[in-house]
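**Q** Sharing a model that was predicted from the sequence below.
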Amino acid sequence: MRLSMYNRFSSLKLLSVADTRFASTIVMLKRFKFIKRSLETMVMSEEWASYRDDDQEKARFVRDKVLNEYWWDQVTYILNFTAPIYDMVRACDTDRPCLHLVYEMWDSMVEKVKVEIYKHEDKALDMFSSFYDVVHDILIARWTKSSTPLHCLAHYLNPRFYSEEWLNEDRARLPPHTDGDVSYGRQLCFRRLYPNDEDYDKVLYDYADFSLKSGPFSDVTSLSKRGTTDAKRWWANFGAKTPLLQALAFRVLGQPTSSSCCERNWSTYSFIHSLRRNKLTPKRAEDLVFIHNNLRLLSRNTDEYNEEKTMIWDVGGDDFGTMEDTGFLELASLSLDEPELERVFFTEDTTTN
């Protein structure tokens, strides 16, 4: 009865989000914000009065919350200060190469969280906030647990972070080679990747030229393009005279920053090597996983992927054999798995197309 009543007041469906879904609590709060007006209309309607007769205490509690502007202000506040965290994790939780952007995204995210909290508390940024102090400690603990020397190396090999354009955006910014902690992580990577002393000395020498903008990296064009050109393309254009460092840059700058793409491969493997197809050899199954995932990636770069007939054709992921096997709520929940699908609101018409 409650769900049917809600459906009469809102065309946007409620989602049943599992705890294992990405940021399920935040996603549900965002959905509540979208349907705020519909909920308010529902609890003020005559139909709600009939439901109230069935369970007065619960109906009163729901009505009080929905009509409580302070409660909605708290929801908005939670969404505002968690939005930078959510956006950063969203950006990292993809198969796109972004390992070299993590440090910048991290610093920017922490600053944005601070701004939102201090704005809500009506404090100047140089004042003390006990709540921000707690949030900051949690973020630092998470970063300490998750960061690796490879993040340091990727940050160091991004030419943008040495450009005047990037450094002048914020006076507090420094070029990576002047950061002692990050420099230590880079040194660890160099020593592990180049056990041969000759190669190690060579890559150190090349990196010194790169960071100091000297030698083969002193060209006016290469310097002017540091702040505007994609990192891999910059190395392709201007790194040929330092082949060791260029090859390393290609490897590191082309890597995603999380293991989510590997986990999706495991999901695809379980879809292909199922109870119905349990006689596949490991080699055949691996080949099919390779083809399946790469076809999906290639298709997302085509115009047809956003056209009506083939729009988001892989929305069902690998959990269902056909779209007919997918229930409405389950299909809608899948929109939480992909950043570009989060803004897609599935209706009953969508599932029957």
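**A** Good, I have the coordinates. Residues are numbered from 1 along each chain as shown.
**Q** hey, let's count contacts and neighbours off CA atoms from now on
**A** Will do.
**Q** I'd like to know which elements the one helix or strand residue 187 maps to is packed against.
**A** Under the criterion of DSSP states H and E, residue 187 resides in helix 180-193. In terms of contacts (3 or more C-alpha pairs under 8 Å, 6 or more residues apart in numbering; DSSP states H and E), helix 180-193 is packed against helix 149-156, helix 197-212.
**Q** please redo it, this time with the cut-off set to 7 Å
**A** Using 3 or more C-alpha pairs under 7 Å, 6 or more residues apart in numbering; DSSP states H and E, the elements in contact with helix 180-193 are helix 149-156.
**Q** how much distance is there from the next helix or strand after the helix it packs on to the middle of the chain?
**A** The helix or strand immediately downstream of helix 149-156 is helix 164-168, counting by DSSP H and E. Taking C-alpha atoms, centre = their mean, to the nearest Å, the mean C-alpha location of helix 164-168 is offset from the chain mean by 25 Å.
**Q** again with stretch 104-116
**A** Chain-centre distance of stretch 104-116: 15 Å, with C-alpha atoms, centre = their mean.
**Q** List the buried residues in that stretch.
**A** Neighbour counts using 16 or more other C-alpha atoms under 10 Å place 105, 106, 109, 110, 112, 113, 114, 115, 116 of stretch 104-116 among the buried residues.
**Q** Starting from residue 272, give me the distance back to residue 91.
**A** 28 Å (C-alpha to C-alpha, to the nearest Å).
**Q** Which parts of the helix holding residue 187 count as buried, going by neighbours?
**A** Using 16+ other C-alpha under 10 Å as the test for burial, helix 180-193 gives 182, 183, 185, 186, 189, 190, 191.
**Q** from those residues, which two are the most distant?
**A** Across the buried residues of helix 180-193, the longest distance by C-alpha to C-alpha is 14.6 Å; it joins 182 and 191.
**Q** which other residues reach stretch 185-198?
**A** Applying C-alpha atoms under 7 Å, 6 or more residues apart in numbering, the contact partners of stretch 185-198 are 149, 150, 152, 153, 200.
**Q** also this one, for the comparison:
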Amino acid sequence: MSVEGSQGSTGRYRPTNSNDPGWDYGQPVDGNRDHVKCDFCGHVSKGGIKRLKQHLVKASYKGTMYKDVRKCDKVPQDVVDVLRSFMEGKQKITEEKQSKKDEMIRNVNVYGNDDDEVEEVMIQIPKKRKGPMDAFVAPIDVDFRLRAPNSNENKKALENIHGYIADFFYENSISFNCARSDSYSKIMQAIVQYNDPSTFKPPSYNDLRVKILKKKKEETSNWVDNFKVHWETYGVTIMTDWWTDGKGRTLINFLVNCPKGTVFLKSIDGSAHIHDAKLIYKMLKDVIEEVGEKNVIQICTDNASNYVLAGEWIMAESKIYWMPCAAHCINLMLGDVSKMHLVDETVKDAKKISLFIYNHKHVLHLMRKQTKGREIVRPAVTRFATTFLCLHSMYEKRQKLRDMFHTVEWRNSKWPKHPIGKEIVKKVKSNTFWNNMHTCLKIMAPLVDVIRMVDTEEKPSMTYIYSAIEDCKLKVKTNLGDQNDDDRELWIKMERILDRRWSGMLQKPLHAAAHYLNPQYYYATLTSSDEMESNTKLKEGLLDCIAKLALDEEDESQILRDLIAYRTKAGRLGKRGAQACVKTIAPVEWWITFGSEVPALQRFAKRVLGLTSAASPCERIWSTFDNIHTKKRNCLEHDRMRDLAYIQYNRRLKMRYEERISGKEIDPIVLKSFDECAEWLVPDDARDDIVLGTDMTYGVLEDAEDGFDDPPLTRTSRTNTASHCSQEVASSSRSTTRHLQDSSDDDDYDVDANYDMGDGDDDGIDSGSDEDI
């Protein structure tokens, strides 16, 4: 341990702010405070100043001998008396602290039977060898390591435990969403099943911020290293996105994606320079250098002008592409669709129905009764995806909603005679309203399918985006049909929207190369390869991509020669096994398996087909940083915060990775939180409403709750902020929607060329009741 202290006028060393008299009779050896030399006999105590004092008080204290402590025979008695007096005072303070701690523990009586004698029946648990905490994590069983009281006592005990946990959340402003995390559940299960409760000791403040944090960072780095070994083989995408939290801080996240998975690299507070393209460019250059320029194929960001300009500078000086986030571009298409008169009017009417139901307790109860607890509102990652899911959910339940207005409960309420009630009933019973909603769904569903495809991490989306957009256009045209002038006019508008966004933002050389090299498409039919070869724009994109990404001129020439083998199915590429697998294995794996005879093209194909086309993982975990980044931190705290962000973000990514490889289905656009549904749940003037039984408005309550759940701006609201439009932040919904049940388990819709919404007779899990209101 290095010496940190000062030299007094006598030249003696004393630690800063220390009043320990032991330092008057000993000095550290060679600056090491753990080795202290006695002034009287010269003995060096190797246990610090505490061991020196034990040496000086003649190796005993209050009649107790100190083990393995050498006695000093030269120390004067008056020095012994001074040191013993000081040690007794310290011991008294320690005992008082322990007494207070013991009293606090005694007061934590989960059964609340301080005054009554209760027979304690201890459950016998066989001793087990202690090991990692994971060894104690298992489903909570009946061998609950507490007393076994009667059922009433058990109920009271559980209430008290819940109270202590709630106090911890409230006192420390912890988001209630934390109670949903797997790690929270593991904590509780591990504590309950720990073998020896008497020895259980929770981690201290310093344990959490130093020792354990360091260990967890090492574990996280080891997990990240598992992906780094694949970066050179497959190439990577650097994904970056910015978001603004509730305190006005703008944070920029950097992630690295390859076919094996996505990892978080770092986050930077960009509040001072988010709009400066030069500084964005510098940050990107630093990240490229950190990852390795030879490994980076593309940078994927949103379409903000500062990112576009910085990306163009990167492309001009390197072999790296800048690509706009496909999910963001398609969401803009949905935004354009939402502005169409038919869609806009239908959505307004649907919102009126939703707002009426969710803001009147009796009506909400009737709706849930009719739908068996299923909600008609479903949250998604963006405002426009939310619009689609809500319309779809409402359309599915249209017959249930109609039936609701024929029930005795409805007829006996005040609403059948109320103007608002009459208007809502008229809407719900209108065939025109539901037909218009059906049309909206037919033109929006194919776009939402594409968002789902590019947002998922199950497979690299670059190889499918080109075909997905073409299929989307075909589906929309087929869904609308060609029955009348209105349908034809609607298709013309849709085609214009899709082509403008696709050709202007998404149709890039990488998309063309990935489409061309995907054997699922190239060998799909006898004529598909000829069709691709005659597609001038596609071939130009492919050749441009080869010229940019080839290692050198020789490598470029070899790739072009290898393309002949690909086109003519030469060698292994044309073998029966290779052709039989084009539709059954992933394109990257196909090239790895069958492309060894054309190594230059094989390498190029692996690095193109393994790319993602969206920066979605950046946006999924914005809230991770809400309580990490602060404006003012000293250098040490900055390092610790970076470590904490690194651990948290990668833990979330690891959880998604494990869910994916386990085969669990994840809908990338569906959220569990209802924050993105505010406009479907809460009227615009809801902040001014009075909370029942108080003199507070919902606006005041919402502001107070911000300390617990301060949501970051979402993909929608960031876009609106950037364009100086009104923010669509769903904060005002919290006070009203916190009891809504998650309905993300609804059956996924199924869209084909002949879009059919079904009859709405869906059964589901009970997710709401009158008590939830």
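**A** Thanks, I have the structure now. What you see is a predicted model; the values in this text were computed from it and never measured.
**Q** between the buried residues of stretch 104-116 of the first structure, which is nearest residue 46 of the first structure?
**A** Closest approach between these and residue 46 of the first structure, by C-alpha to C-alpha: residue 116, at 39.3 Å.
**Q** What helix or strand is the closest residue in space to the closest one that isn't next to it in sequence located in?
**A** Leaving out its chain neighbours, the residue that sits closest to residue 116 of the first structure by C-alpha to C-alpha, 6 or more residues apart in numbering is residue 81, at 5.3 Å. Element membership for residue 81 of the first structure, per DSSP H and E: helix 69-92.
**Q** got a list of contacts for the next helix or strand along the chain from that helix?
**A** Using DSSP H and E, the next helix or strand after helix 69-92 of the first structure towards the C-terminus is helix 102-121. The contact list for helix 102-121 of the first structure (C-alpha under 7 Å, 6+ apart) reads 80, 81, 82, 84, 85, 88, 124, 125, 132, 155.
**Q** One more pass at 8 Å, please.
**A** Helix 102-121 of the first structure is contacted by residues 77, 80-82, 84-85, 88, 92, 124-125, 129, 132, 136, 139, 151-152, 155, 257 when judged by C-alpha atoms under 8 Å, 6 or more residues apart in numbering.
**Q** what number of residues lie near residue 275 of the first structure?
**A** By other C-alpha atoms under 10 Å, 9 other residues sit near residue 275 of the first structure.
**Q** so what corresponds to residue 426 of the second structure in the first structure?
**A** Matched by TM-score structural alignment, residue 426 of the second structure corresponds to residue 64 in the first structure.
**Q** oh sorry, the question was meant for residue 90 of the second structure
**A** Matched by TM-score structural alignment, residue 90 of the second structure corresponds to no residue in the first structure.
**Q** secondary structure element for residue 90 of the second structure?
**A** Per DSSP H and E: helix 77-107 holds residue 90 of the second structure.
**Q** May I see the buried residues of that helix?
**A** So helix 77-107 of the second structure, judged by 16+ other C-alpha under 10 Å, has buried residues 79, 80, 83, 84, 87.
**Q** Residue 152 of the first structure -> the second structure?
**A** Alignment note (TM-score structural alignment): residue 152 of the first structure maps to residue 512 of the second structure.
**Q** Nearest to residue 243 of the first structure, out of the buried residues of helix 180-193 of the first structure: which one, please.
**A** For those, the residue nearest residue 243 of the first structure by C-alpha to C-alpha is residue 190; the value is 14.7 Å.
**Q** which residue lines up with residue 542 of the second structure in the first structure?
**A** The equivalent of residue 542 of the second structure in the first structure is residue 186 (alignment by TM-score structural alignment).
**Q** any idea how far its match lies from residue 177 of the first structure?
**A** Computed with C-alpha to C-alpha, the distance linking residue 186 of the first structure and residue 177 of the first structure is 9 Å.
**Q** what do those two both touch?
**A** residue 156.
**Q** which residues touch the residue nearest to residue 116 of the first structure?
**A** Contact partners of residue 81 of the first structure, counting by C-alpha under 8 Å, 6+ apart, are 112, 113, 114, 116, 117.
**Q** 7 Å instead?
**A** 113, 116, 117.
**Q** Let's have those residues in a markdown table, adding distance to residue 232 of the first structure.
**A** Shown next, in a markdown table, are the contacts of residue 81 of the first structure (distance: C-alpha to C-alpha, whole Å):
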| residue | distance to residue 232 of the first structure |
| --- | --- |
| 113 | 30 |
| 116 | 34 |
| 117 | 36 |
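**Q** Right, I'll leave it there.
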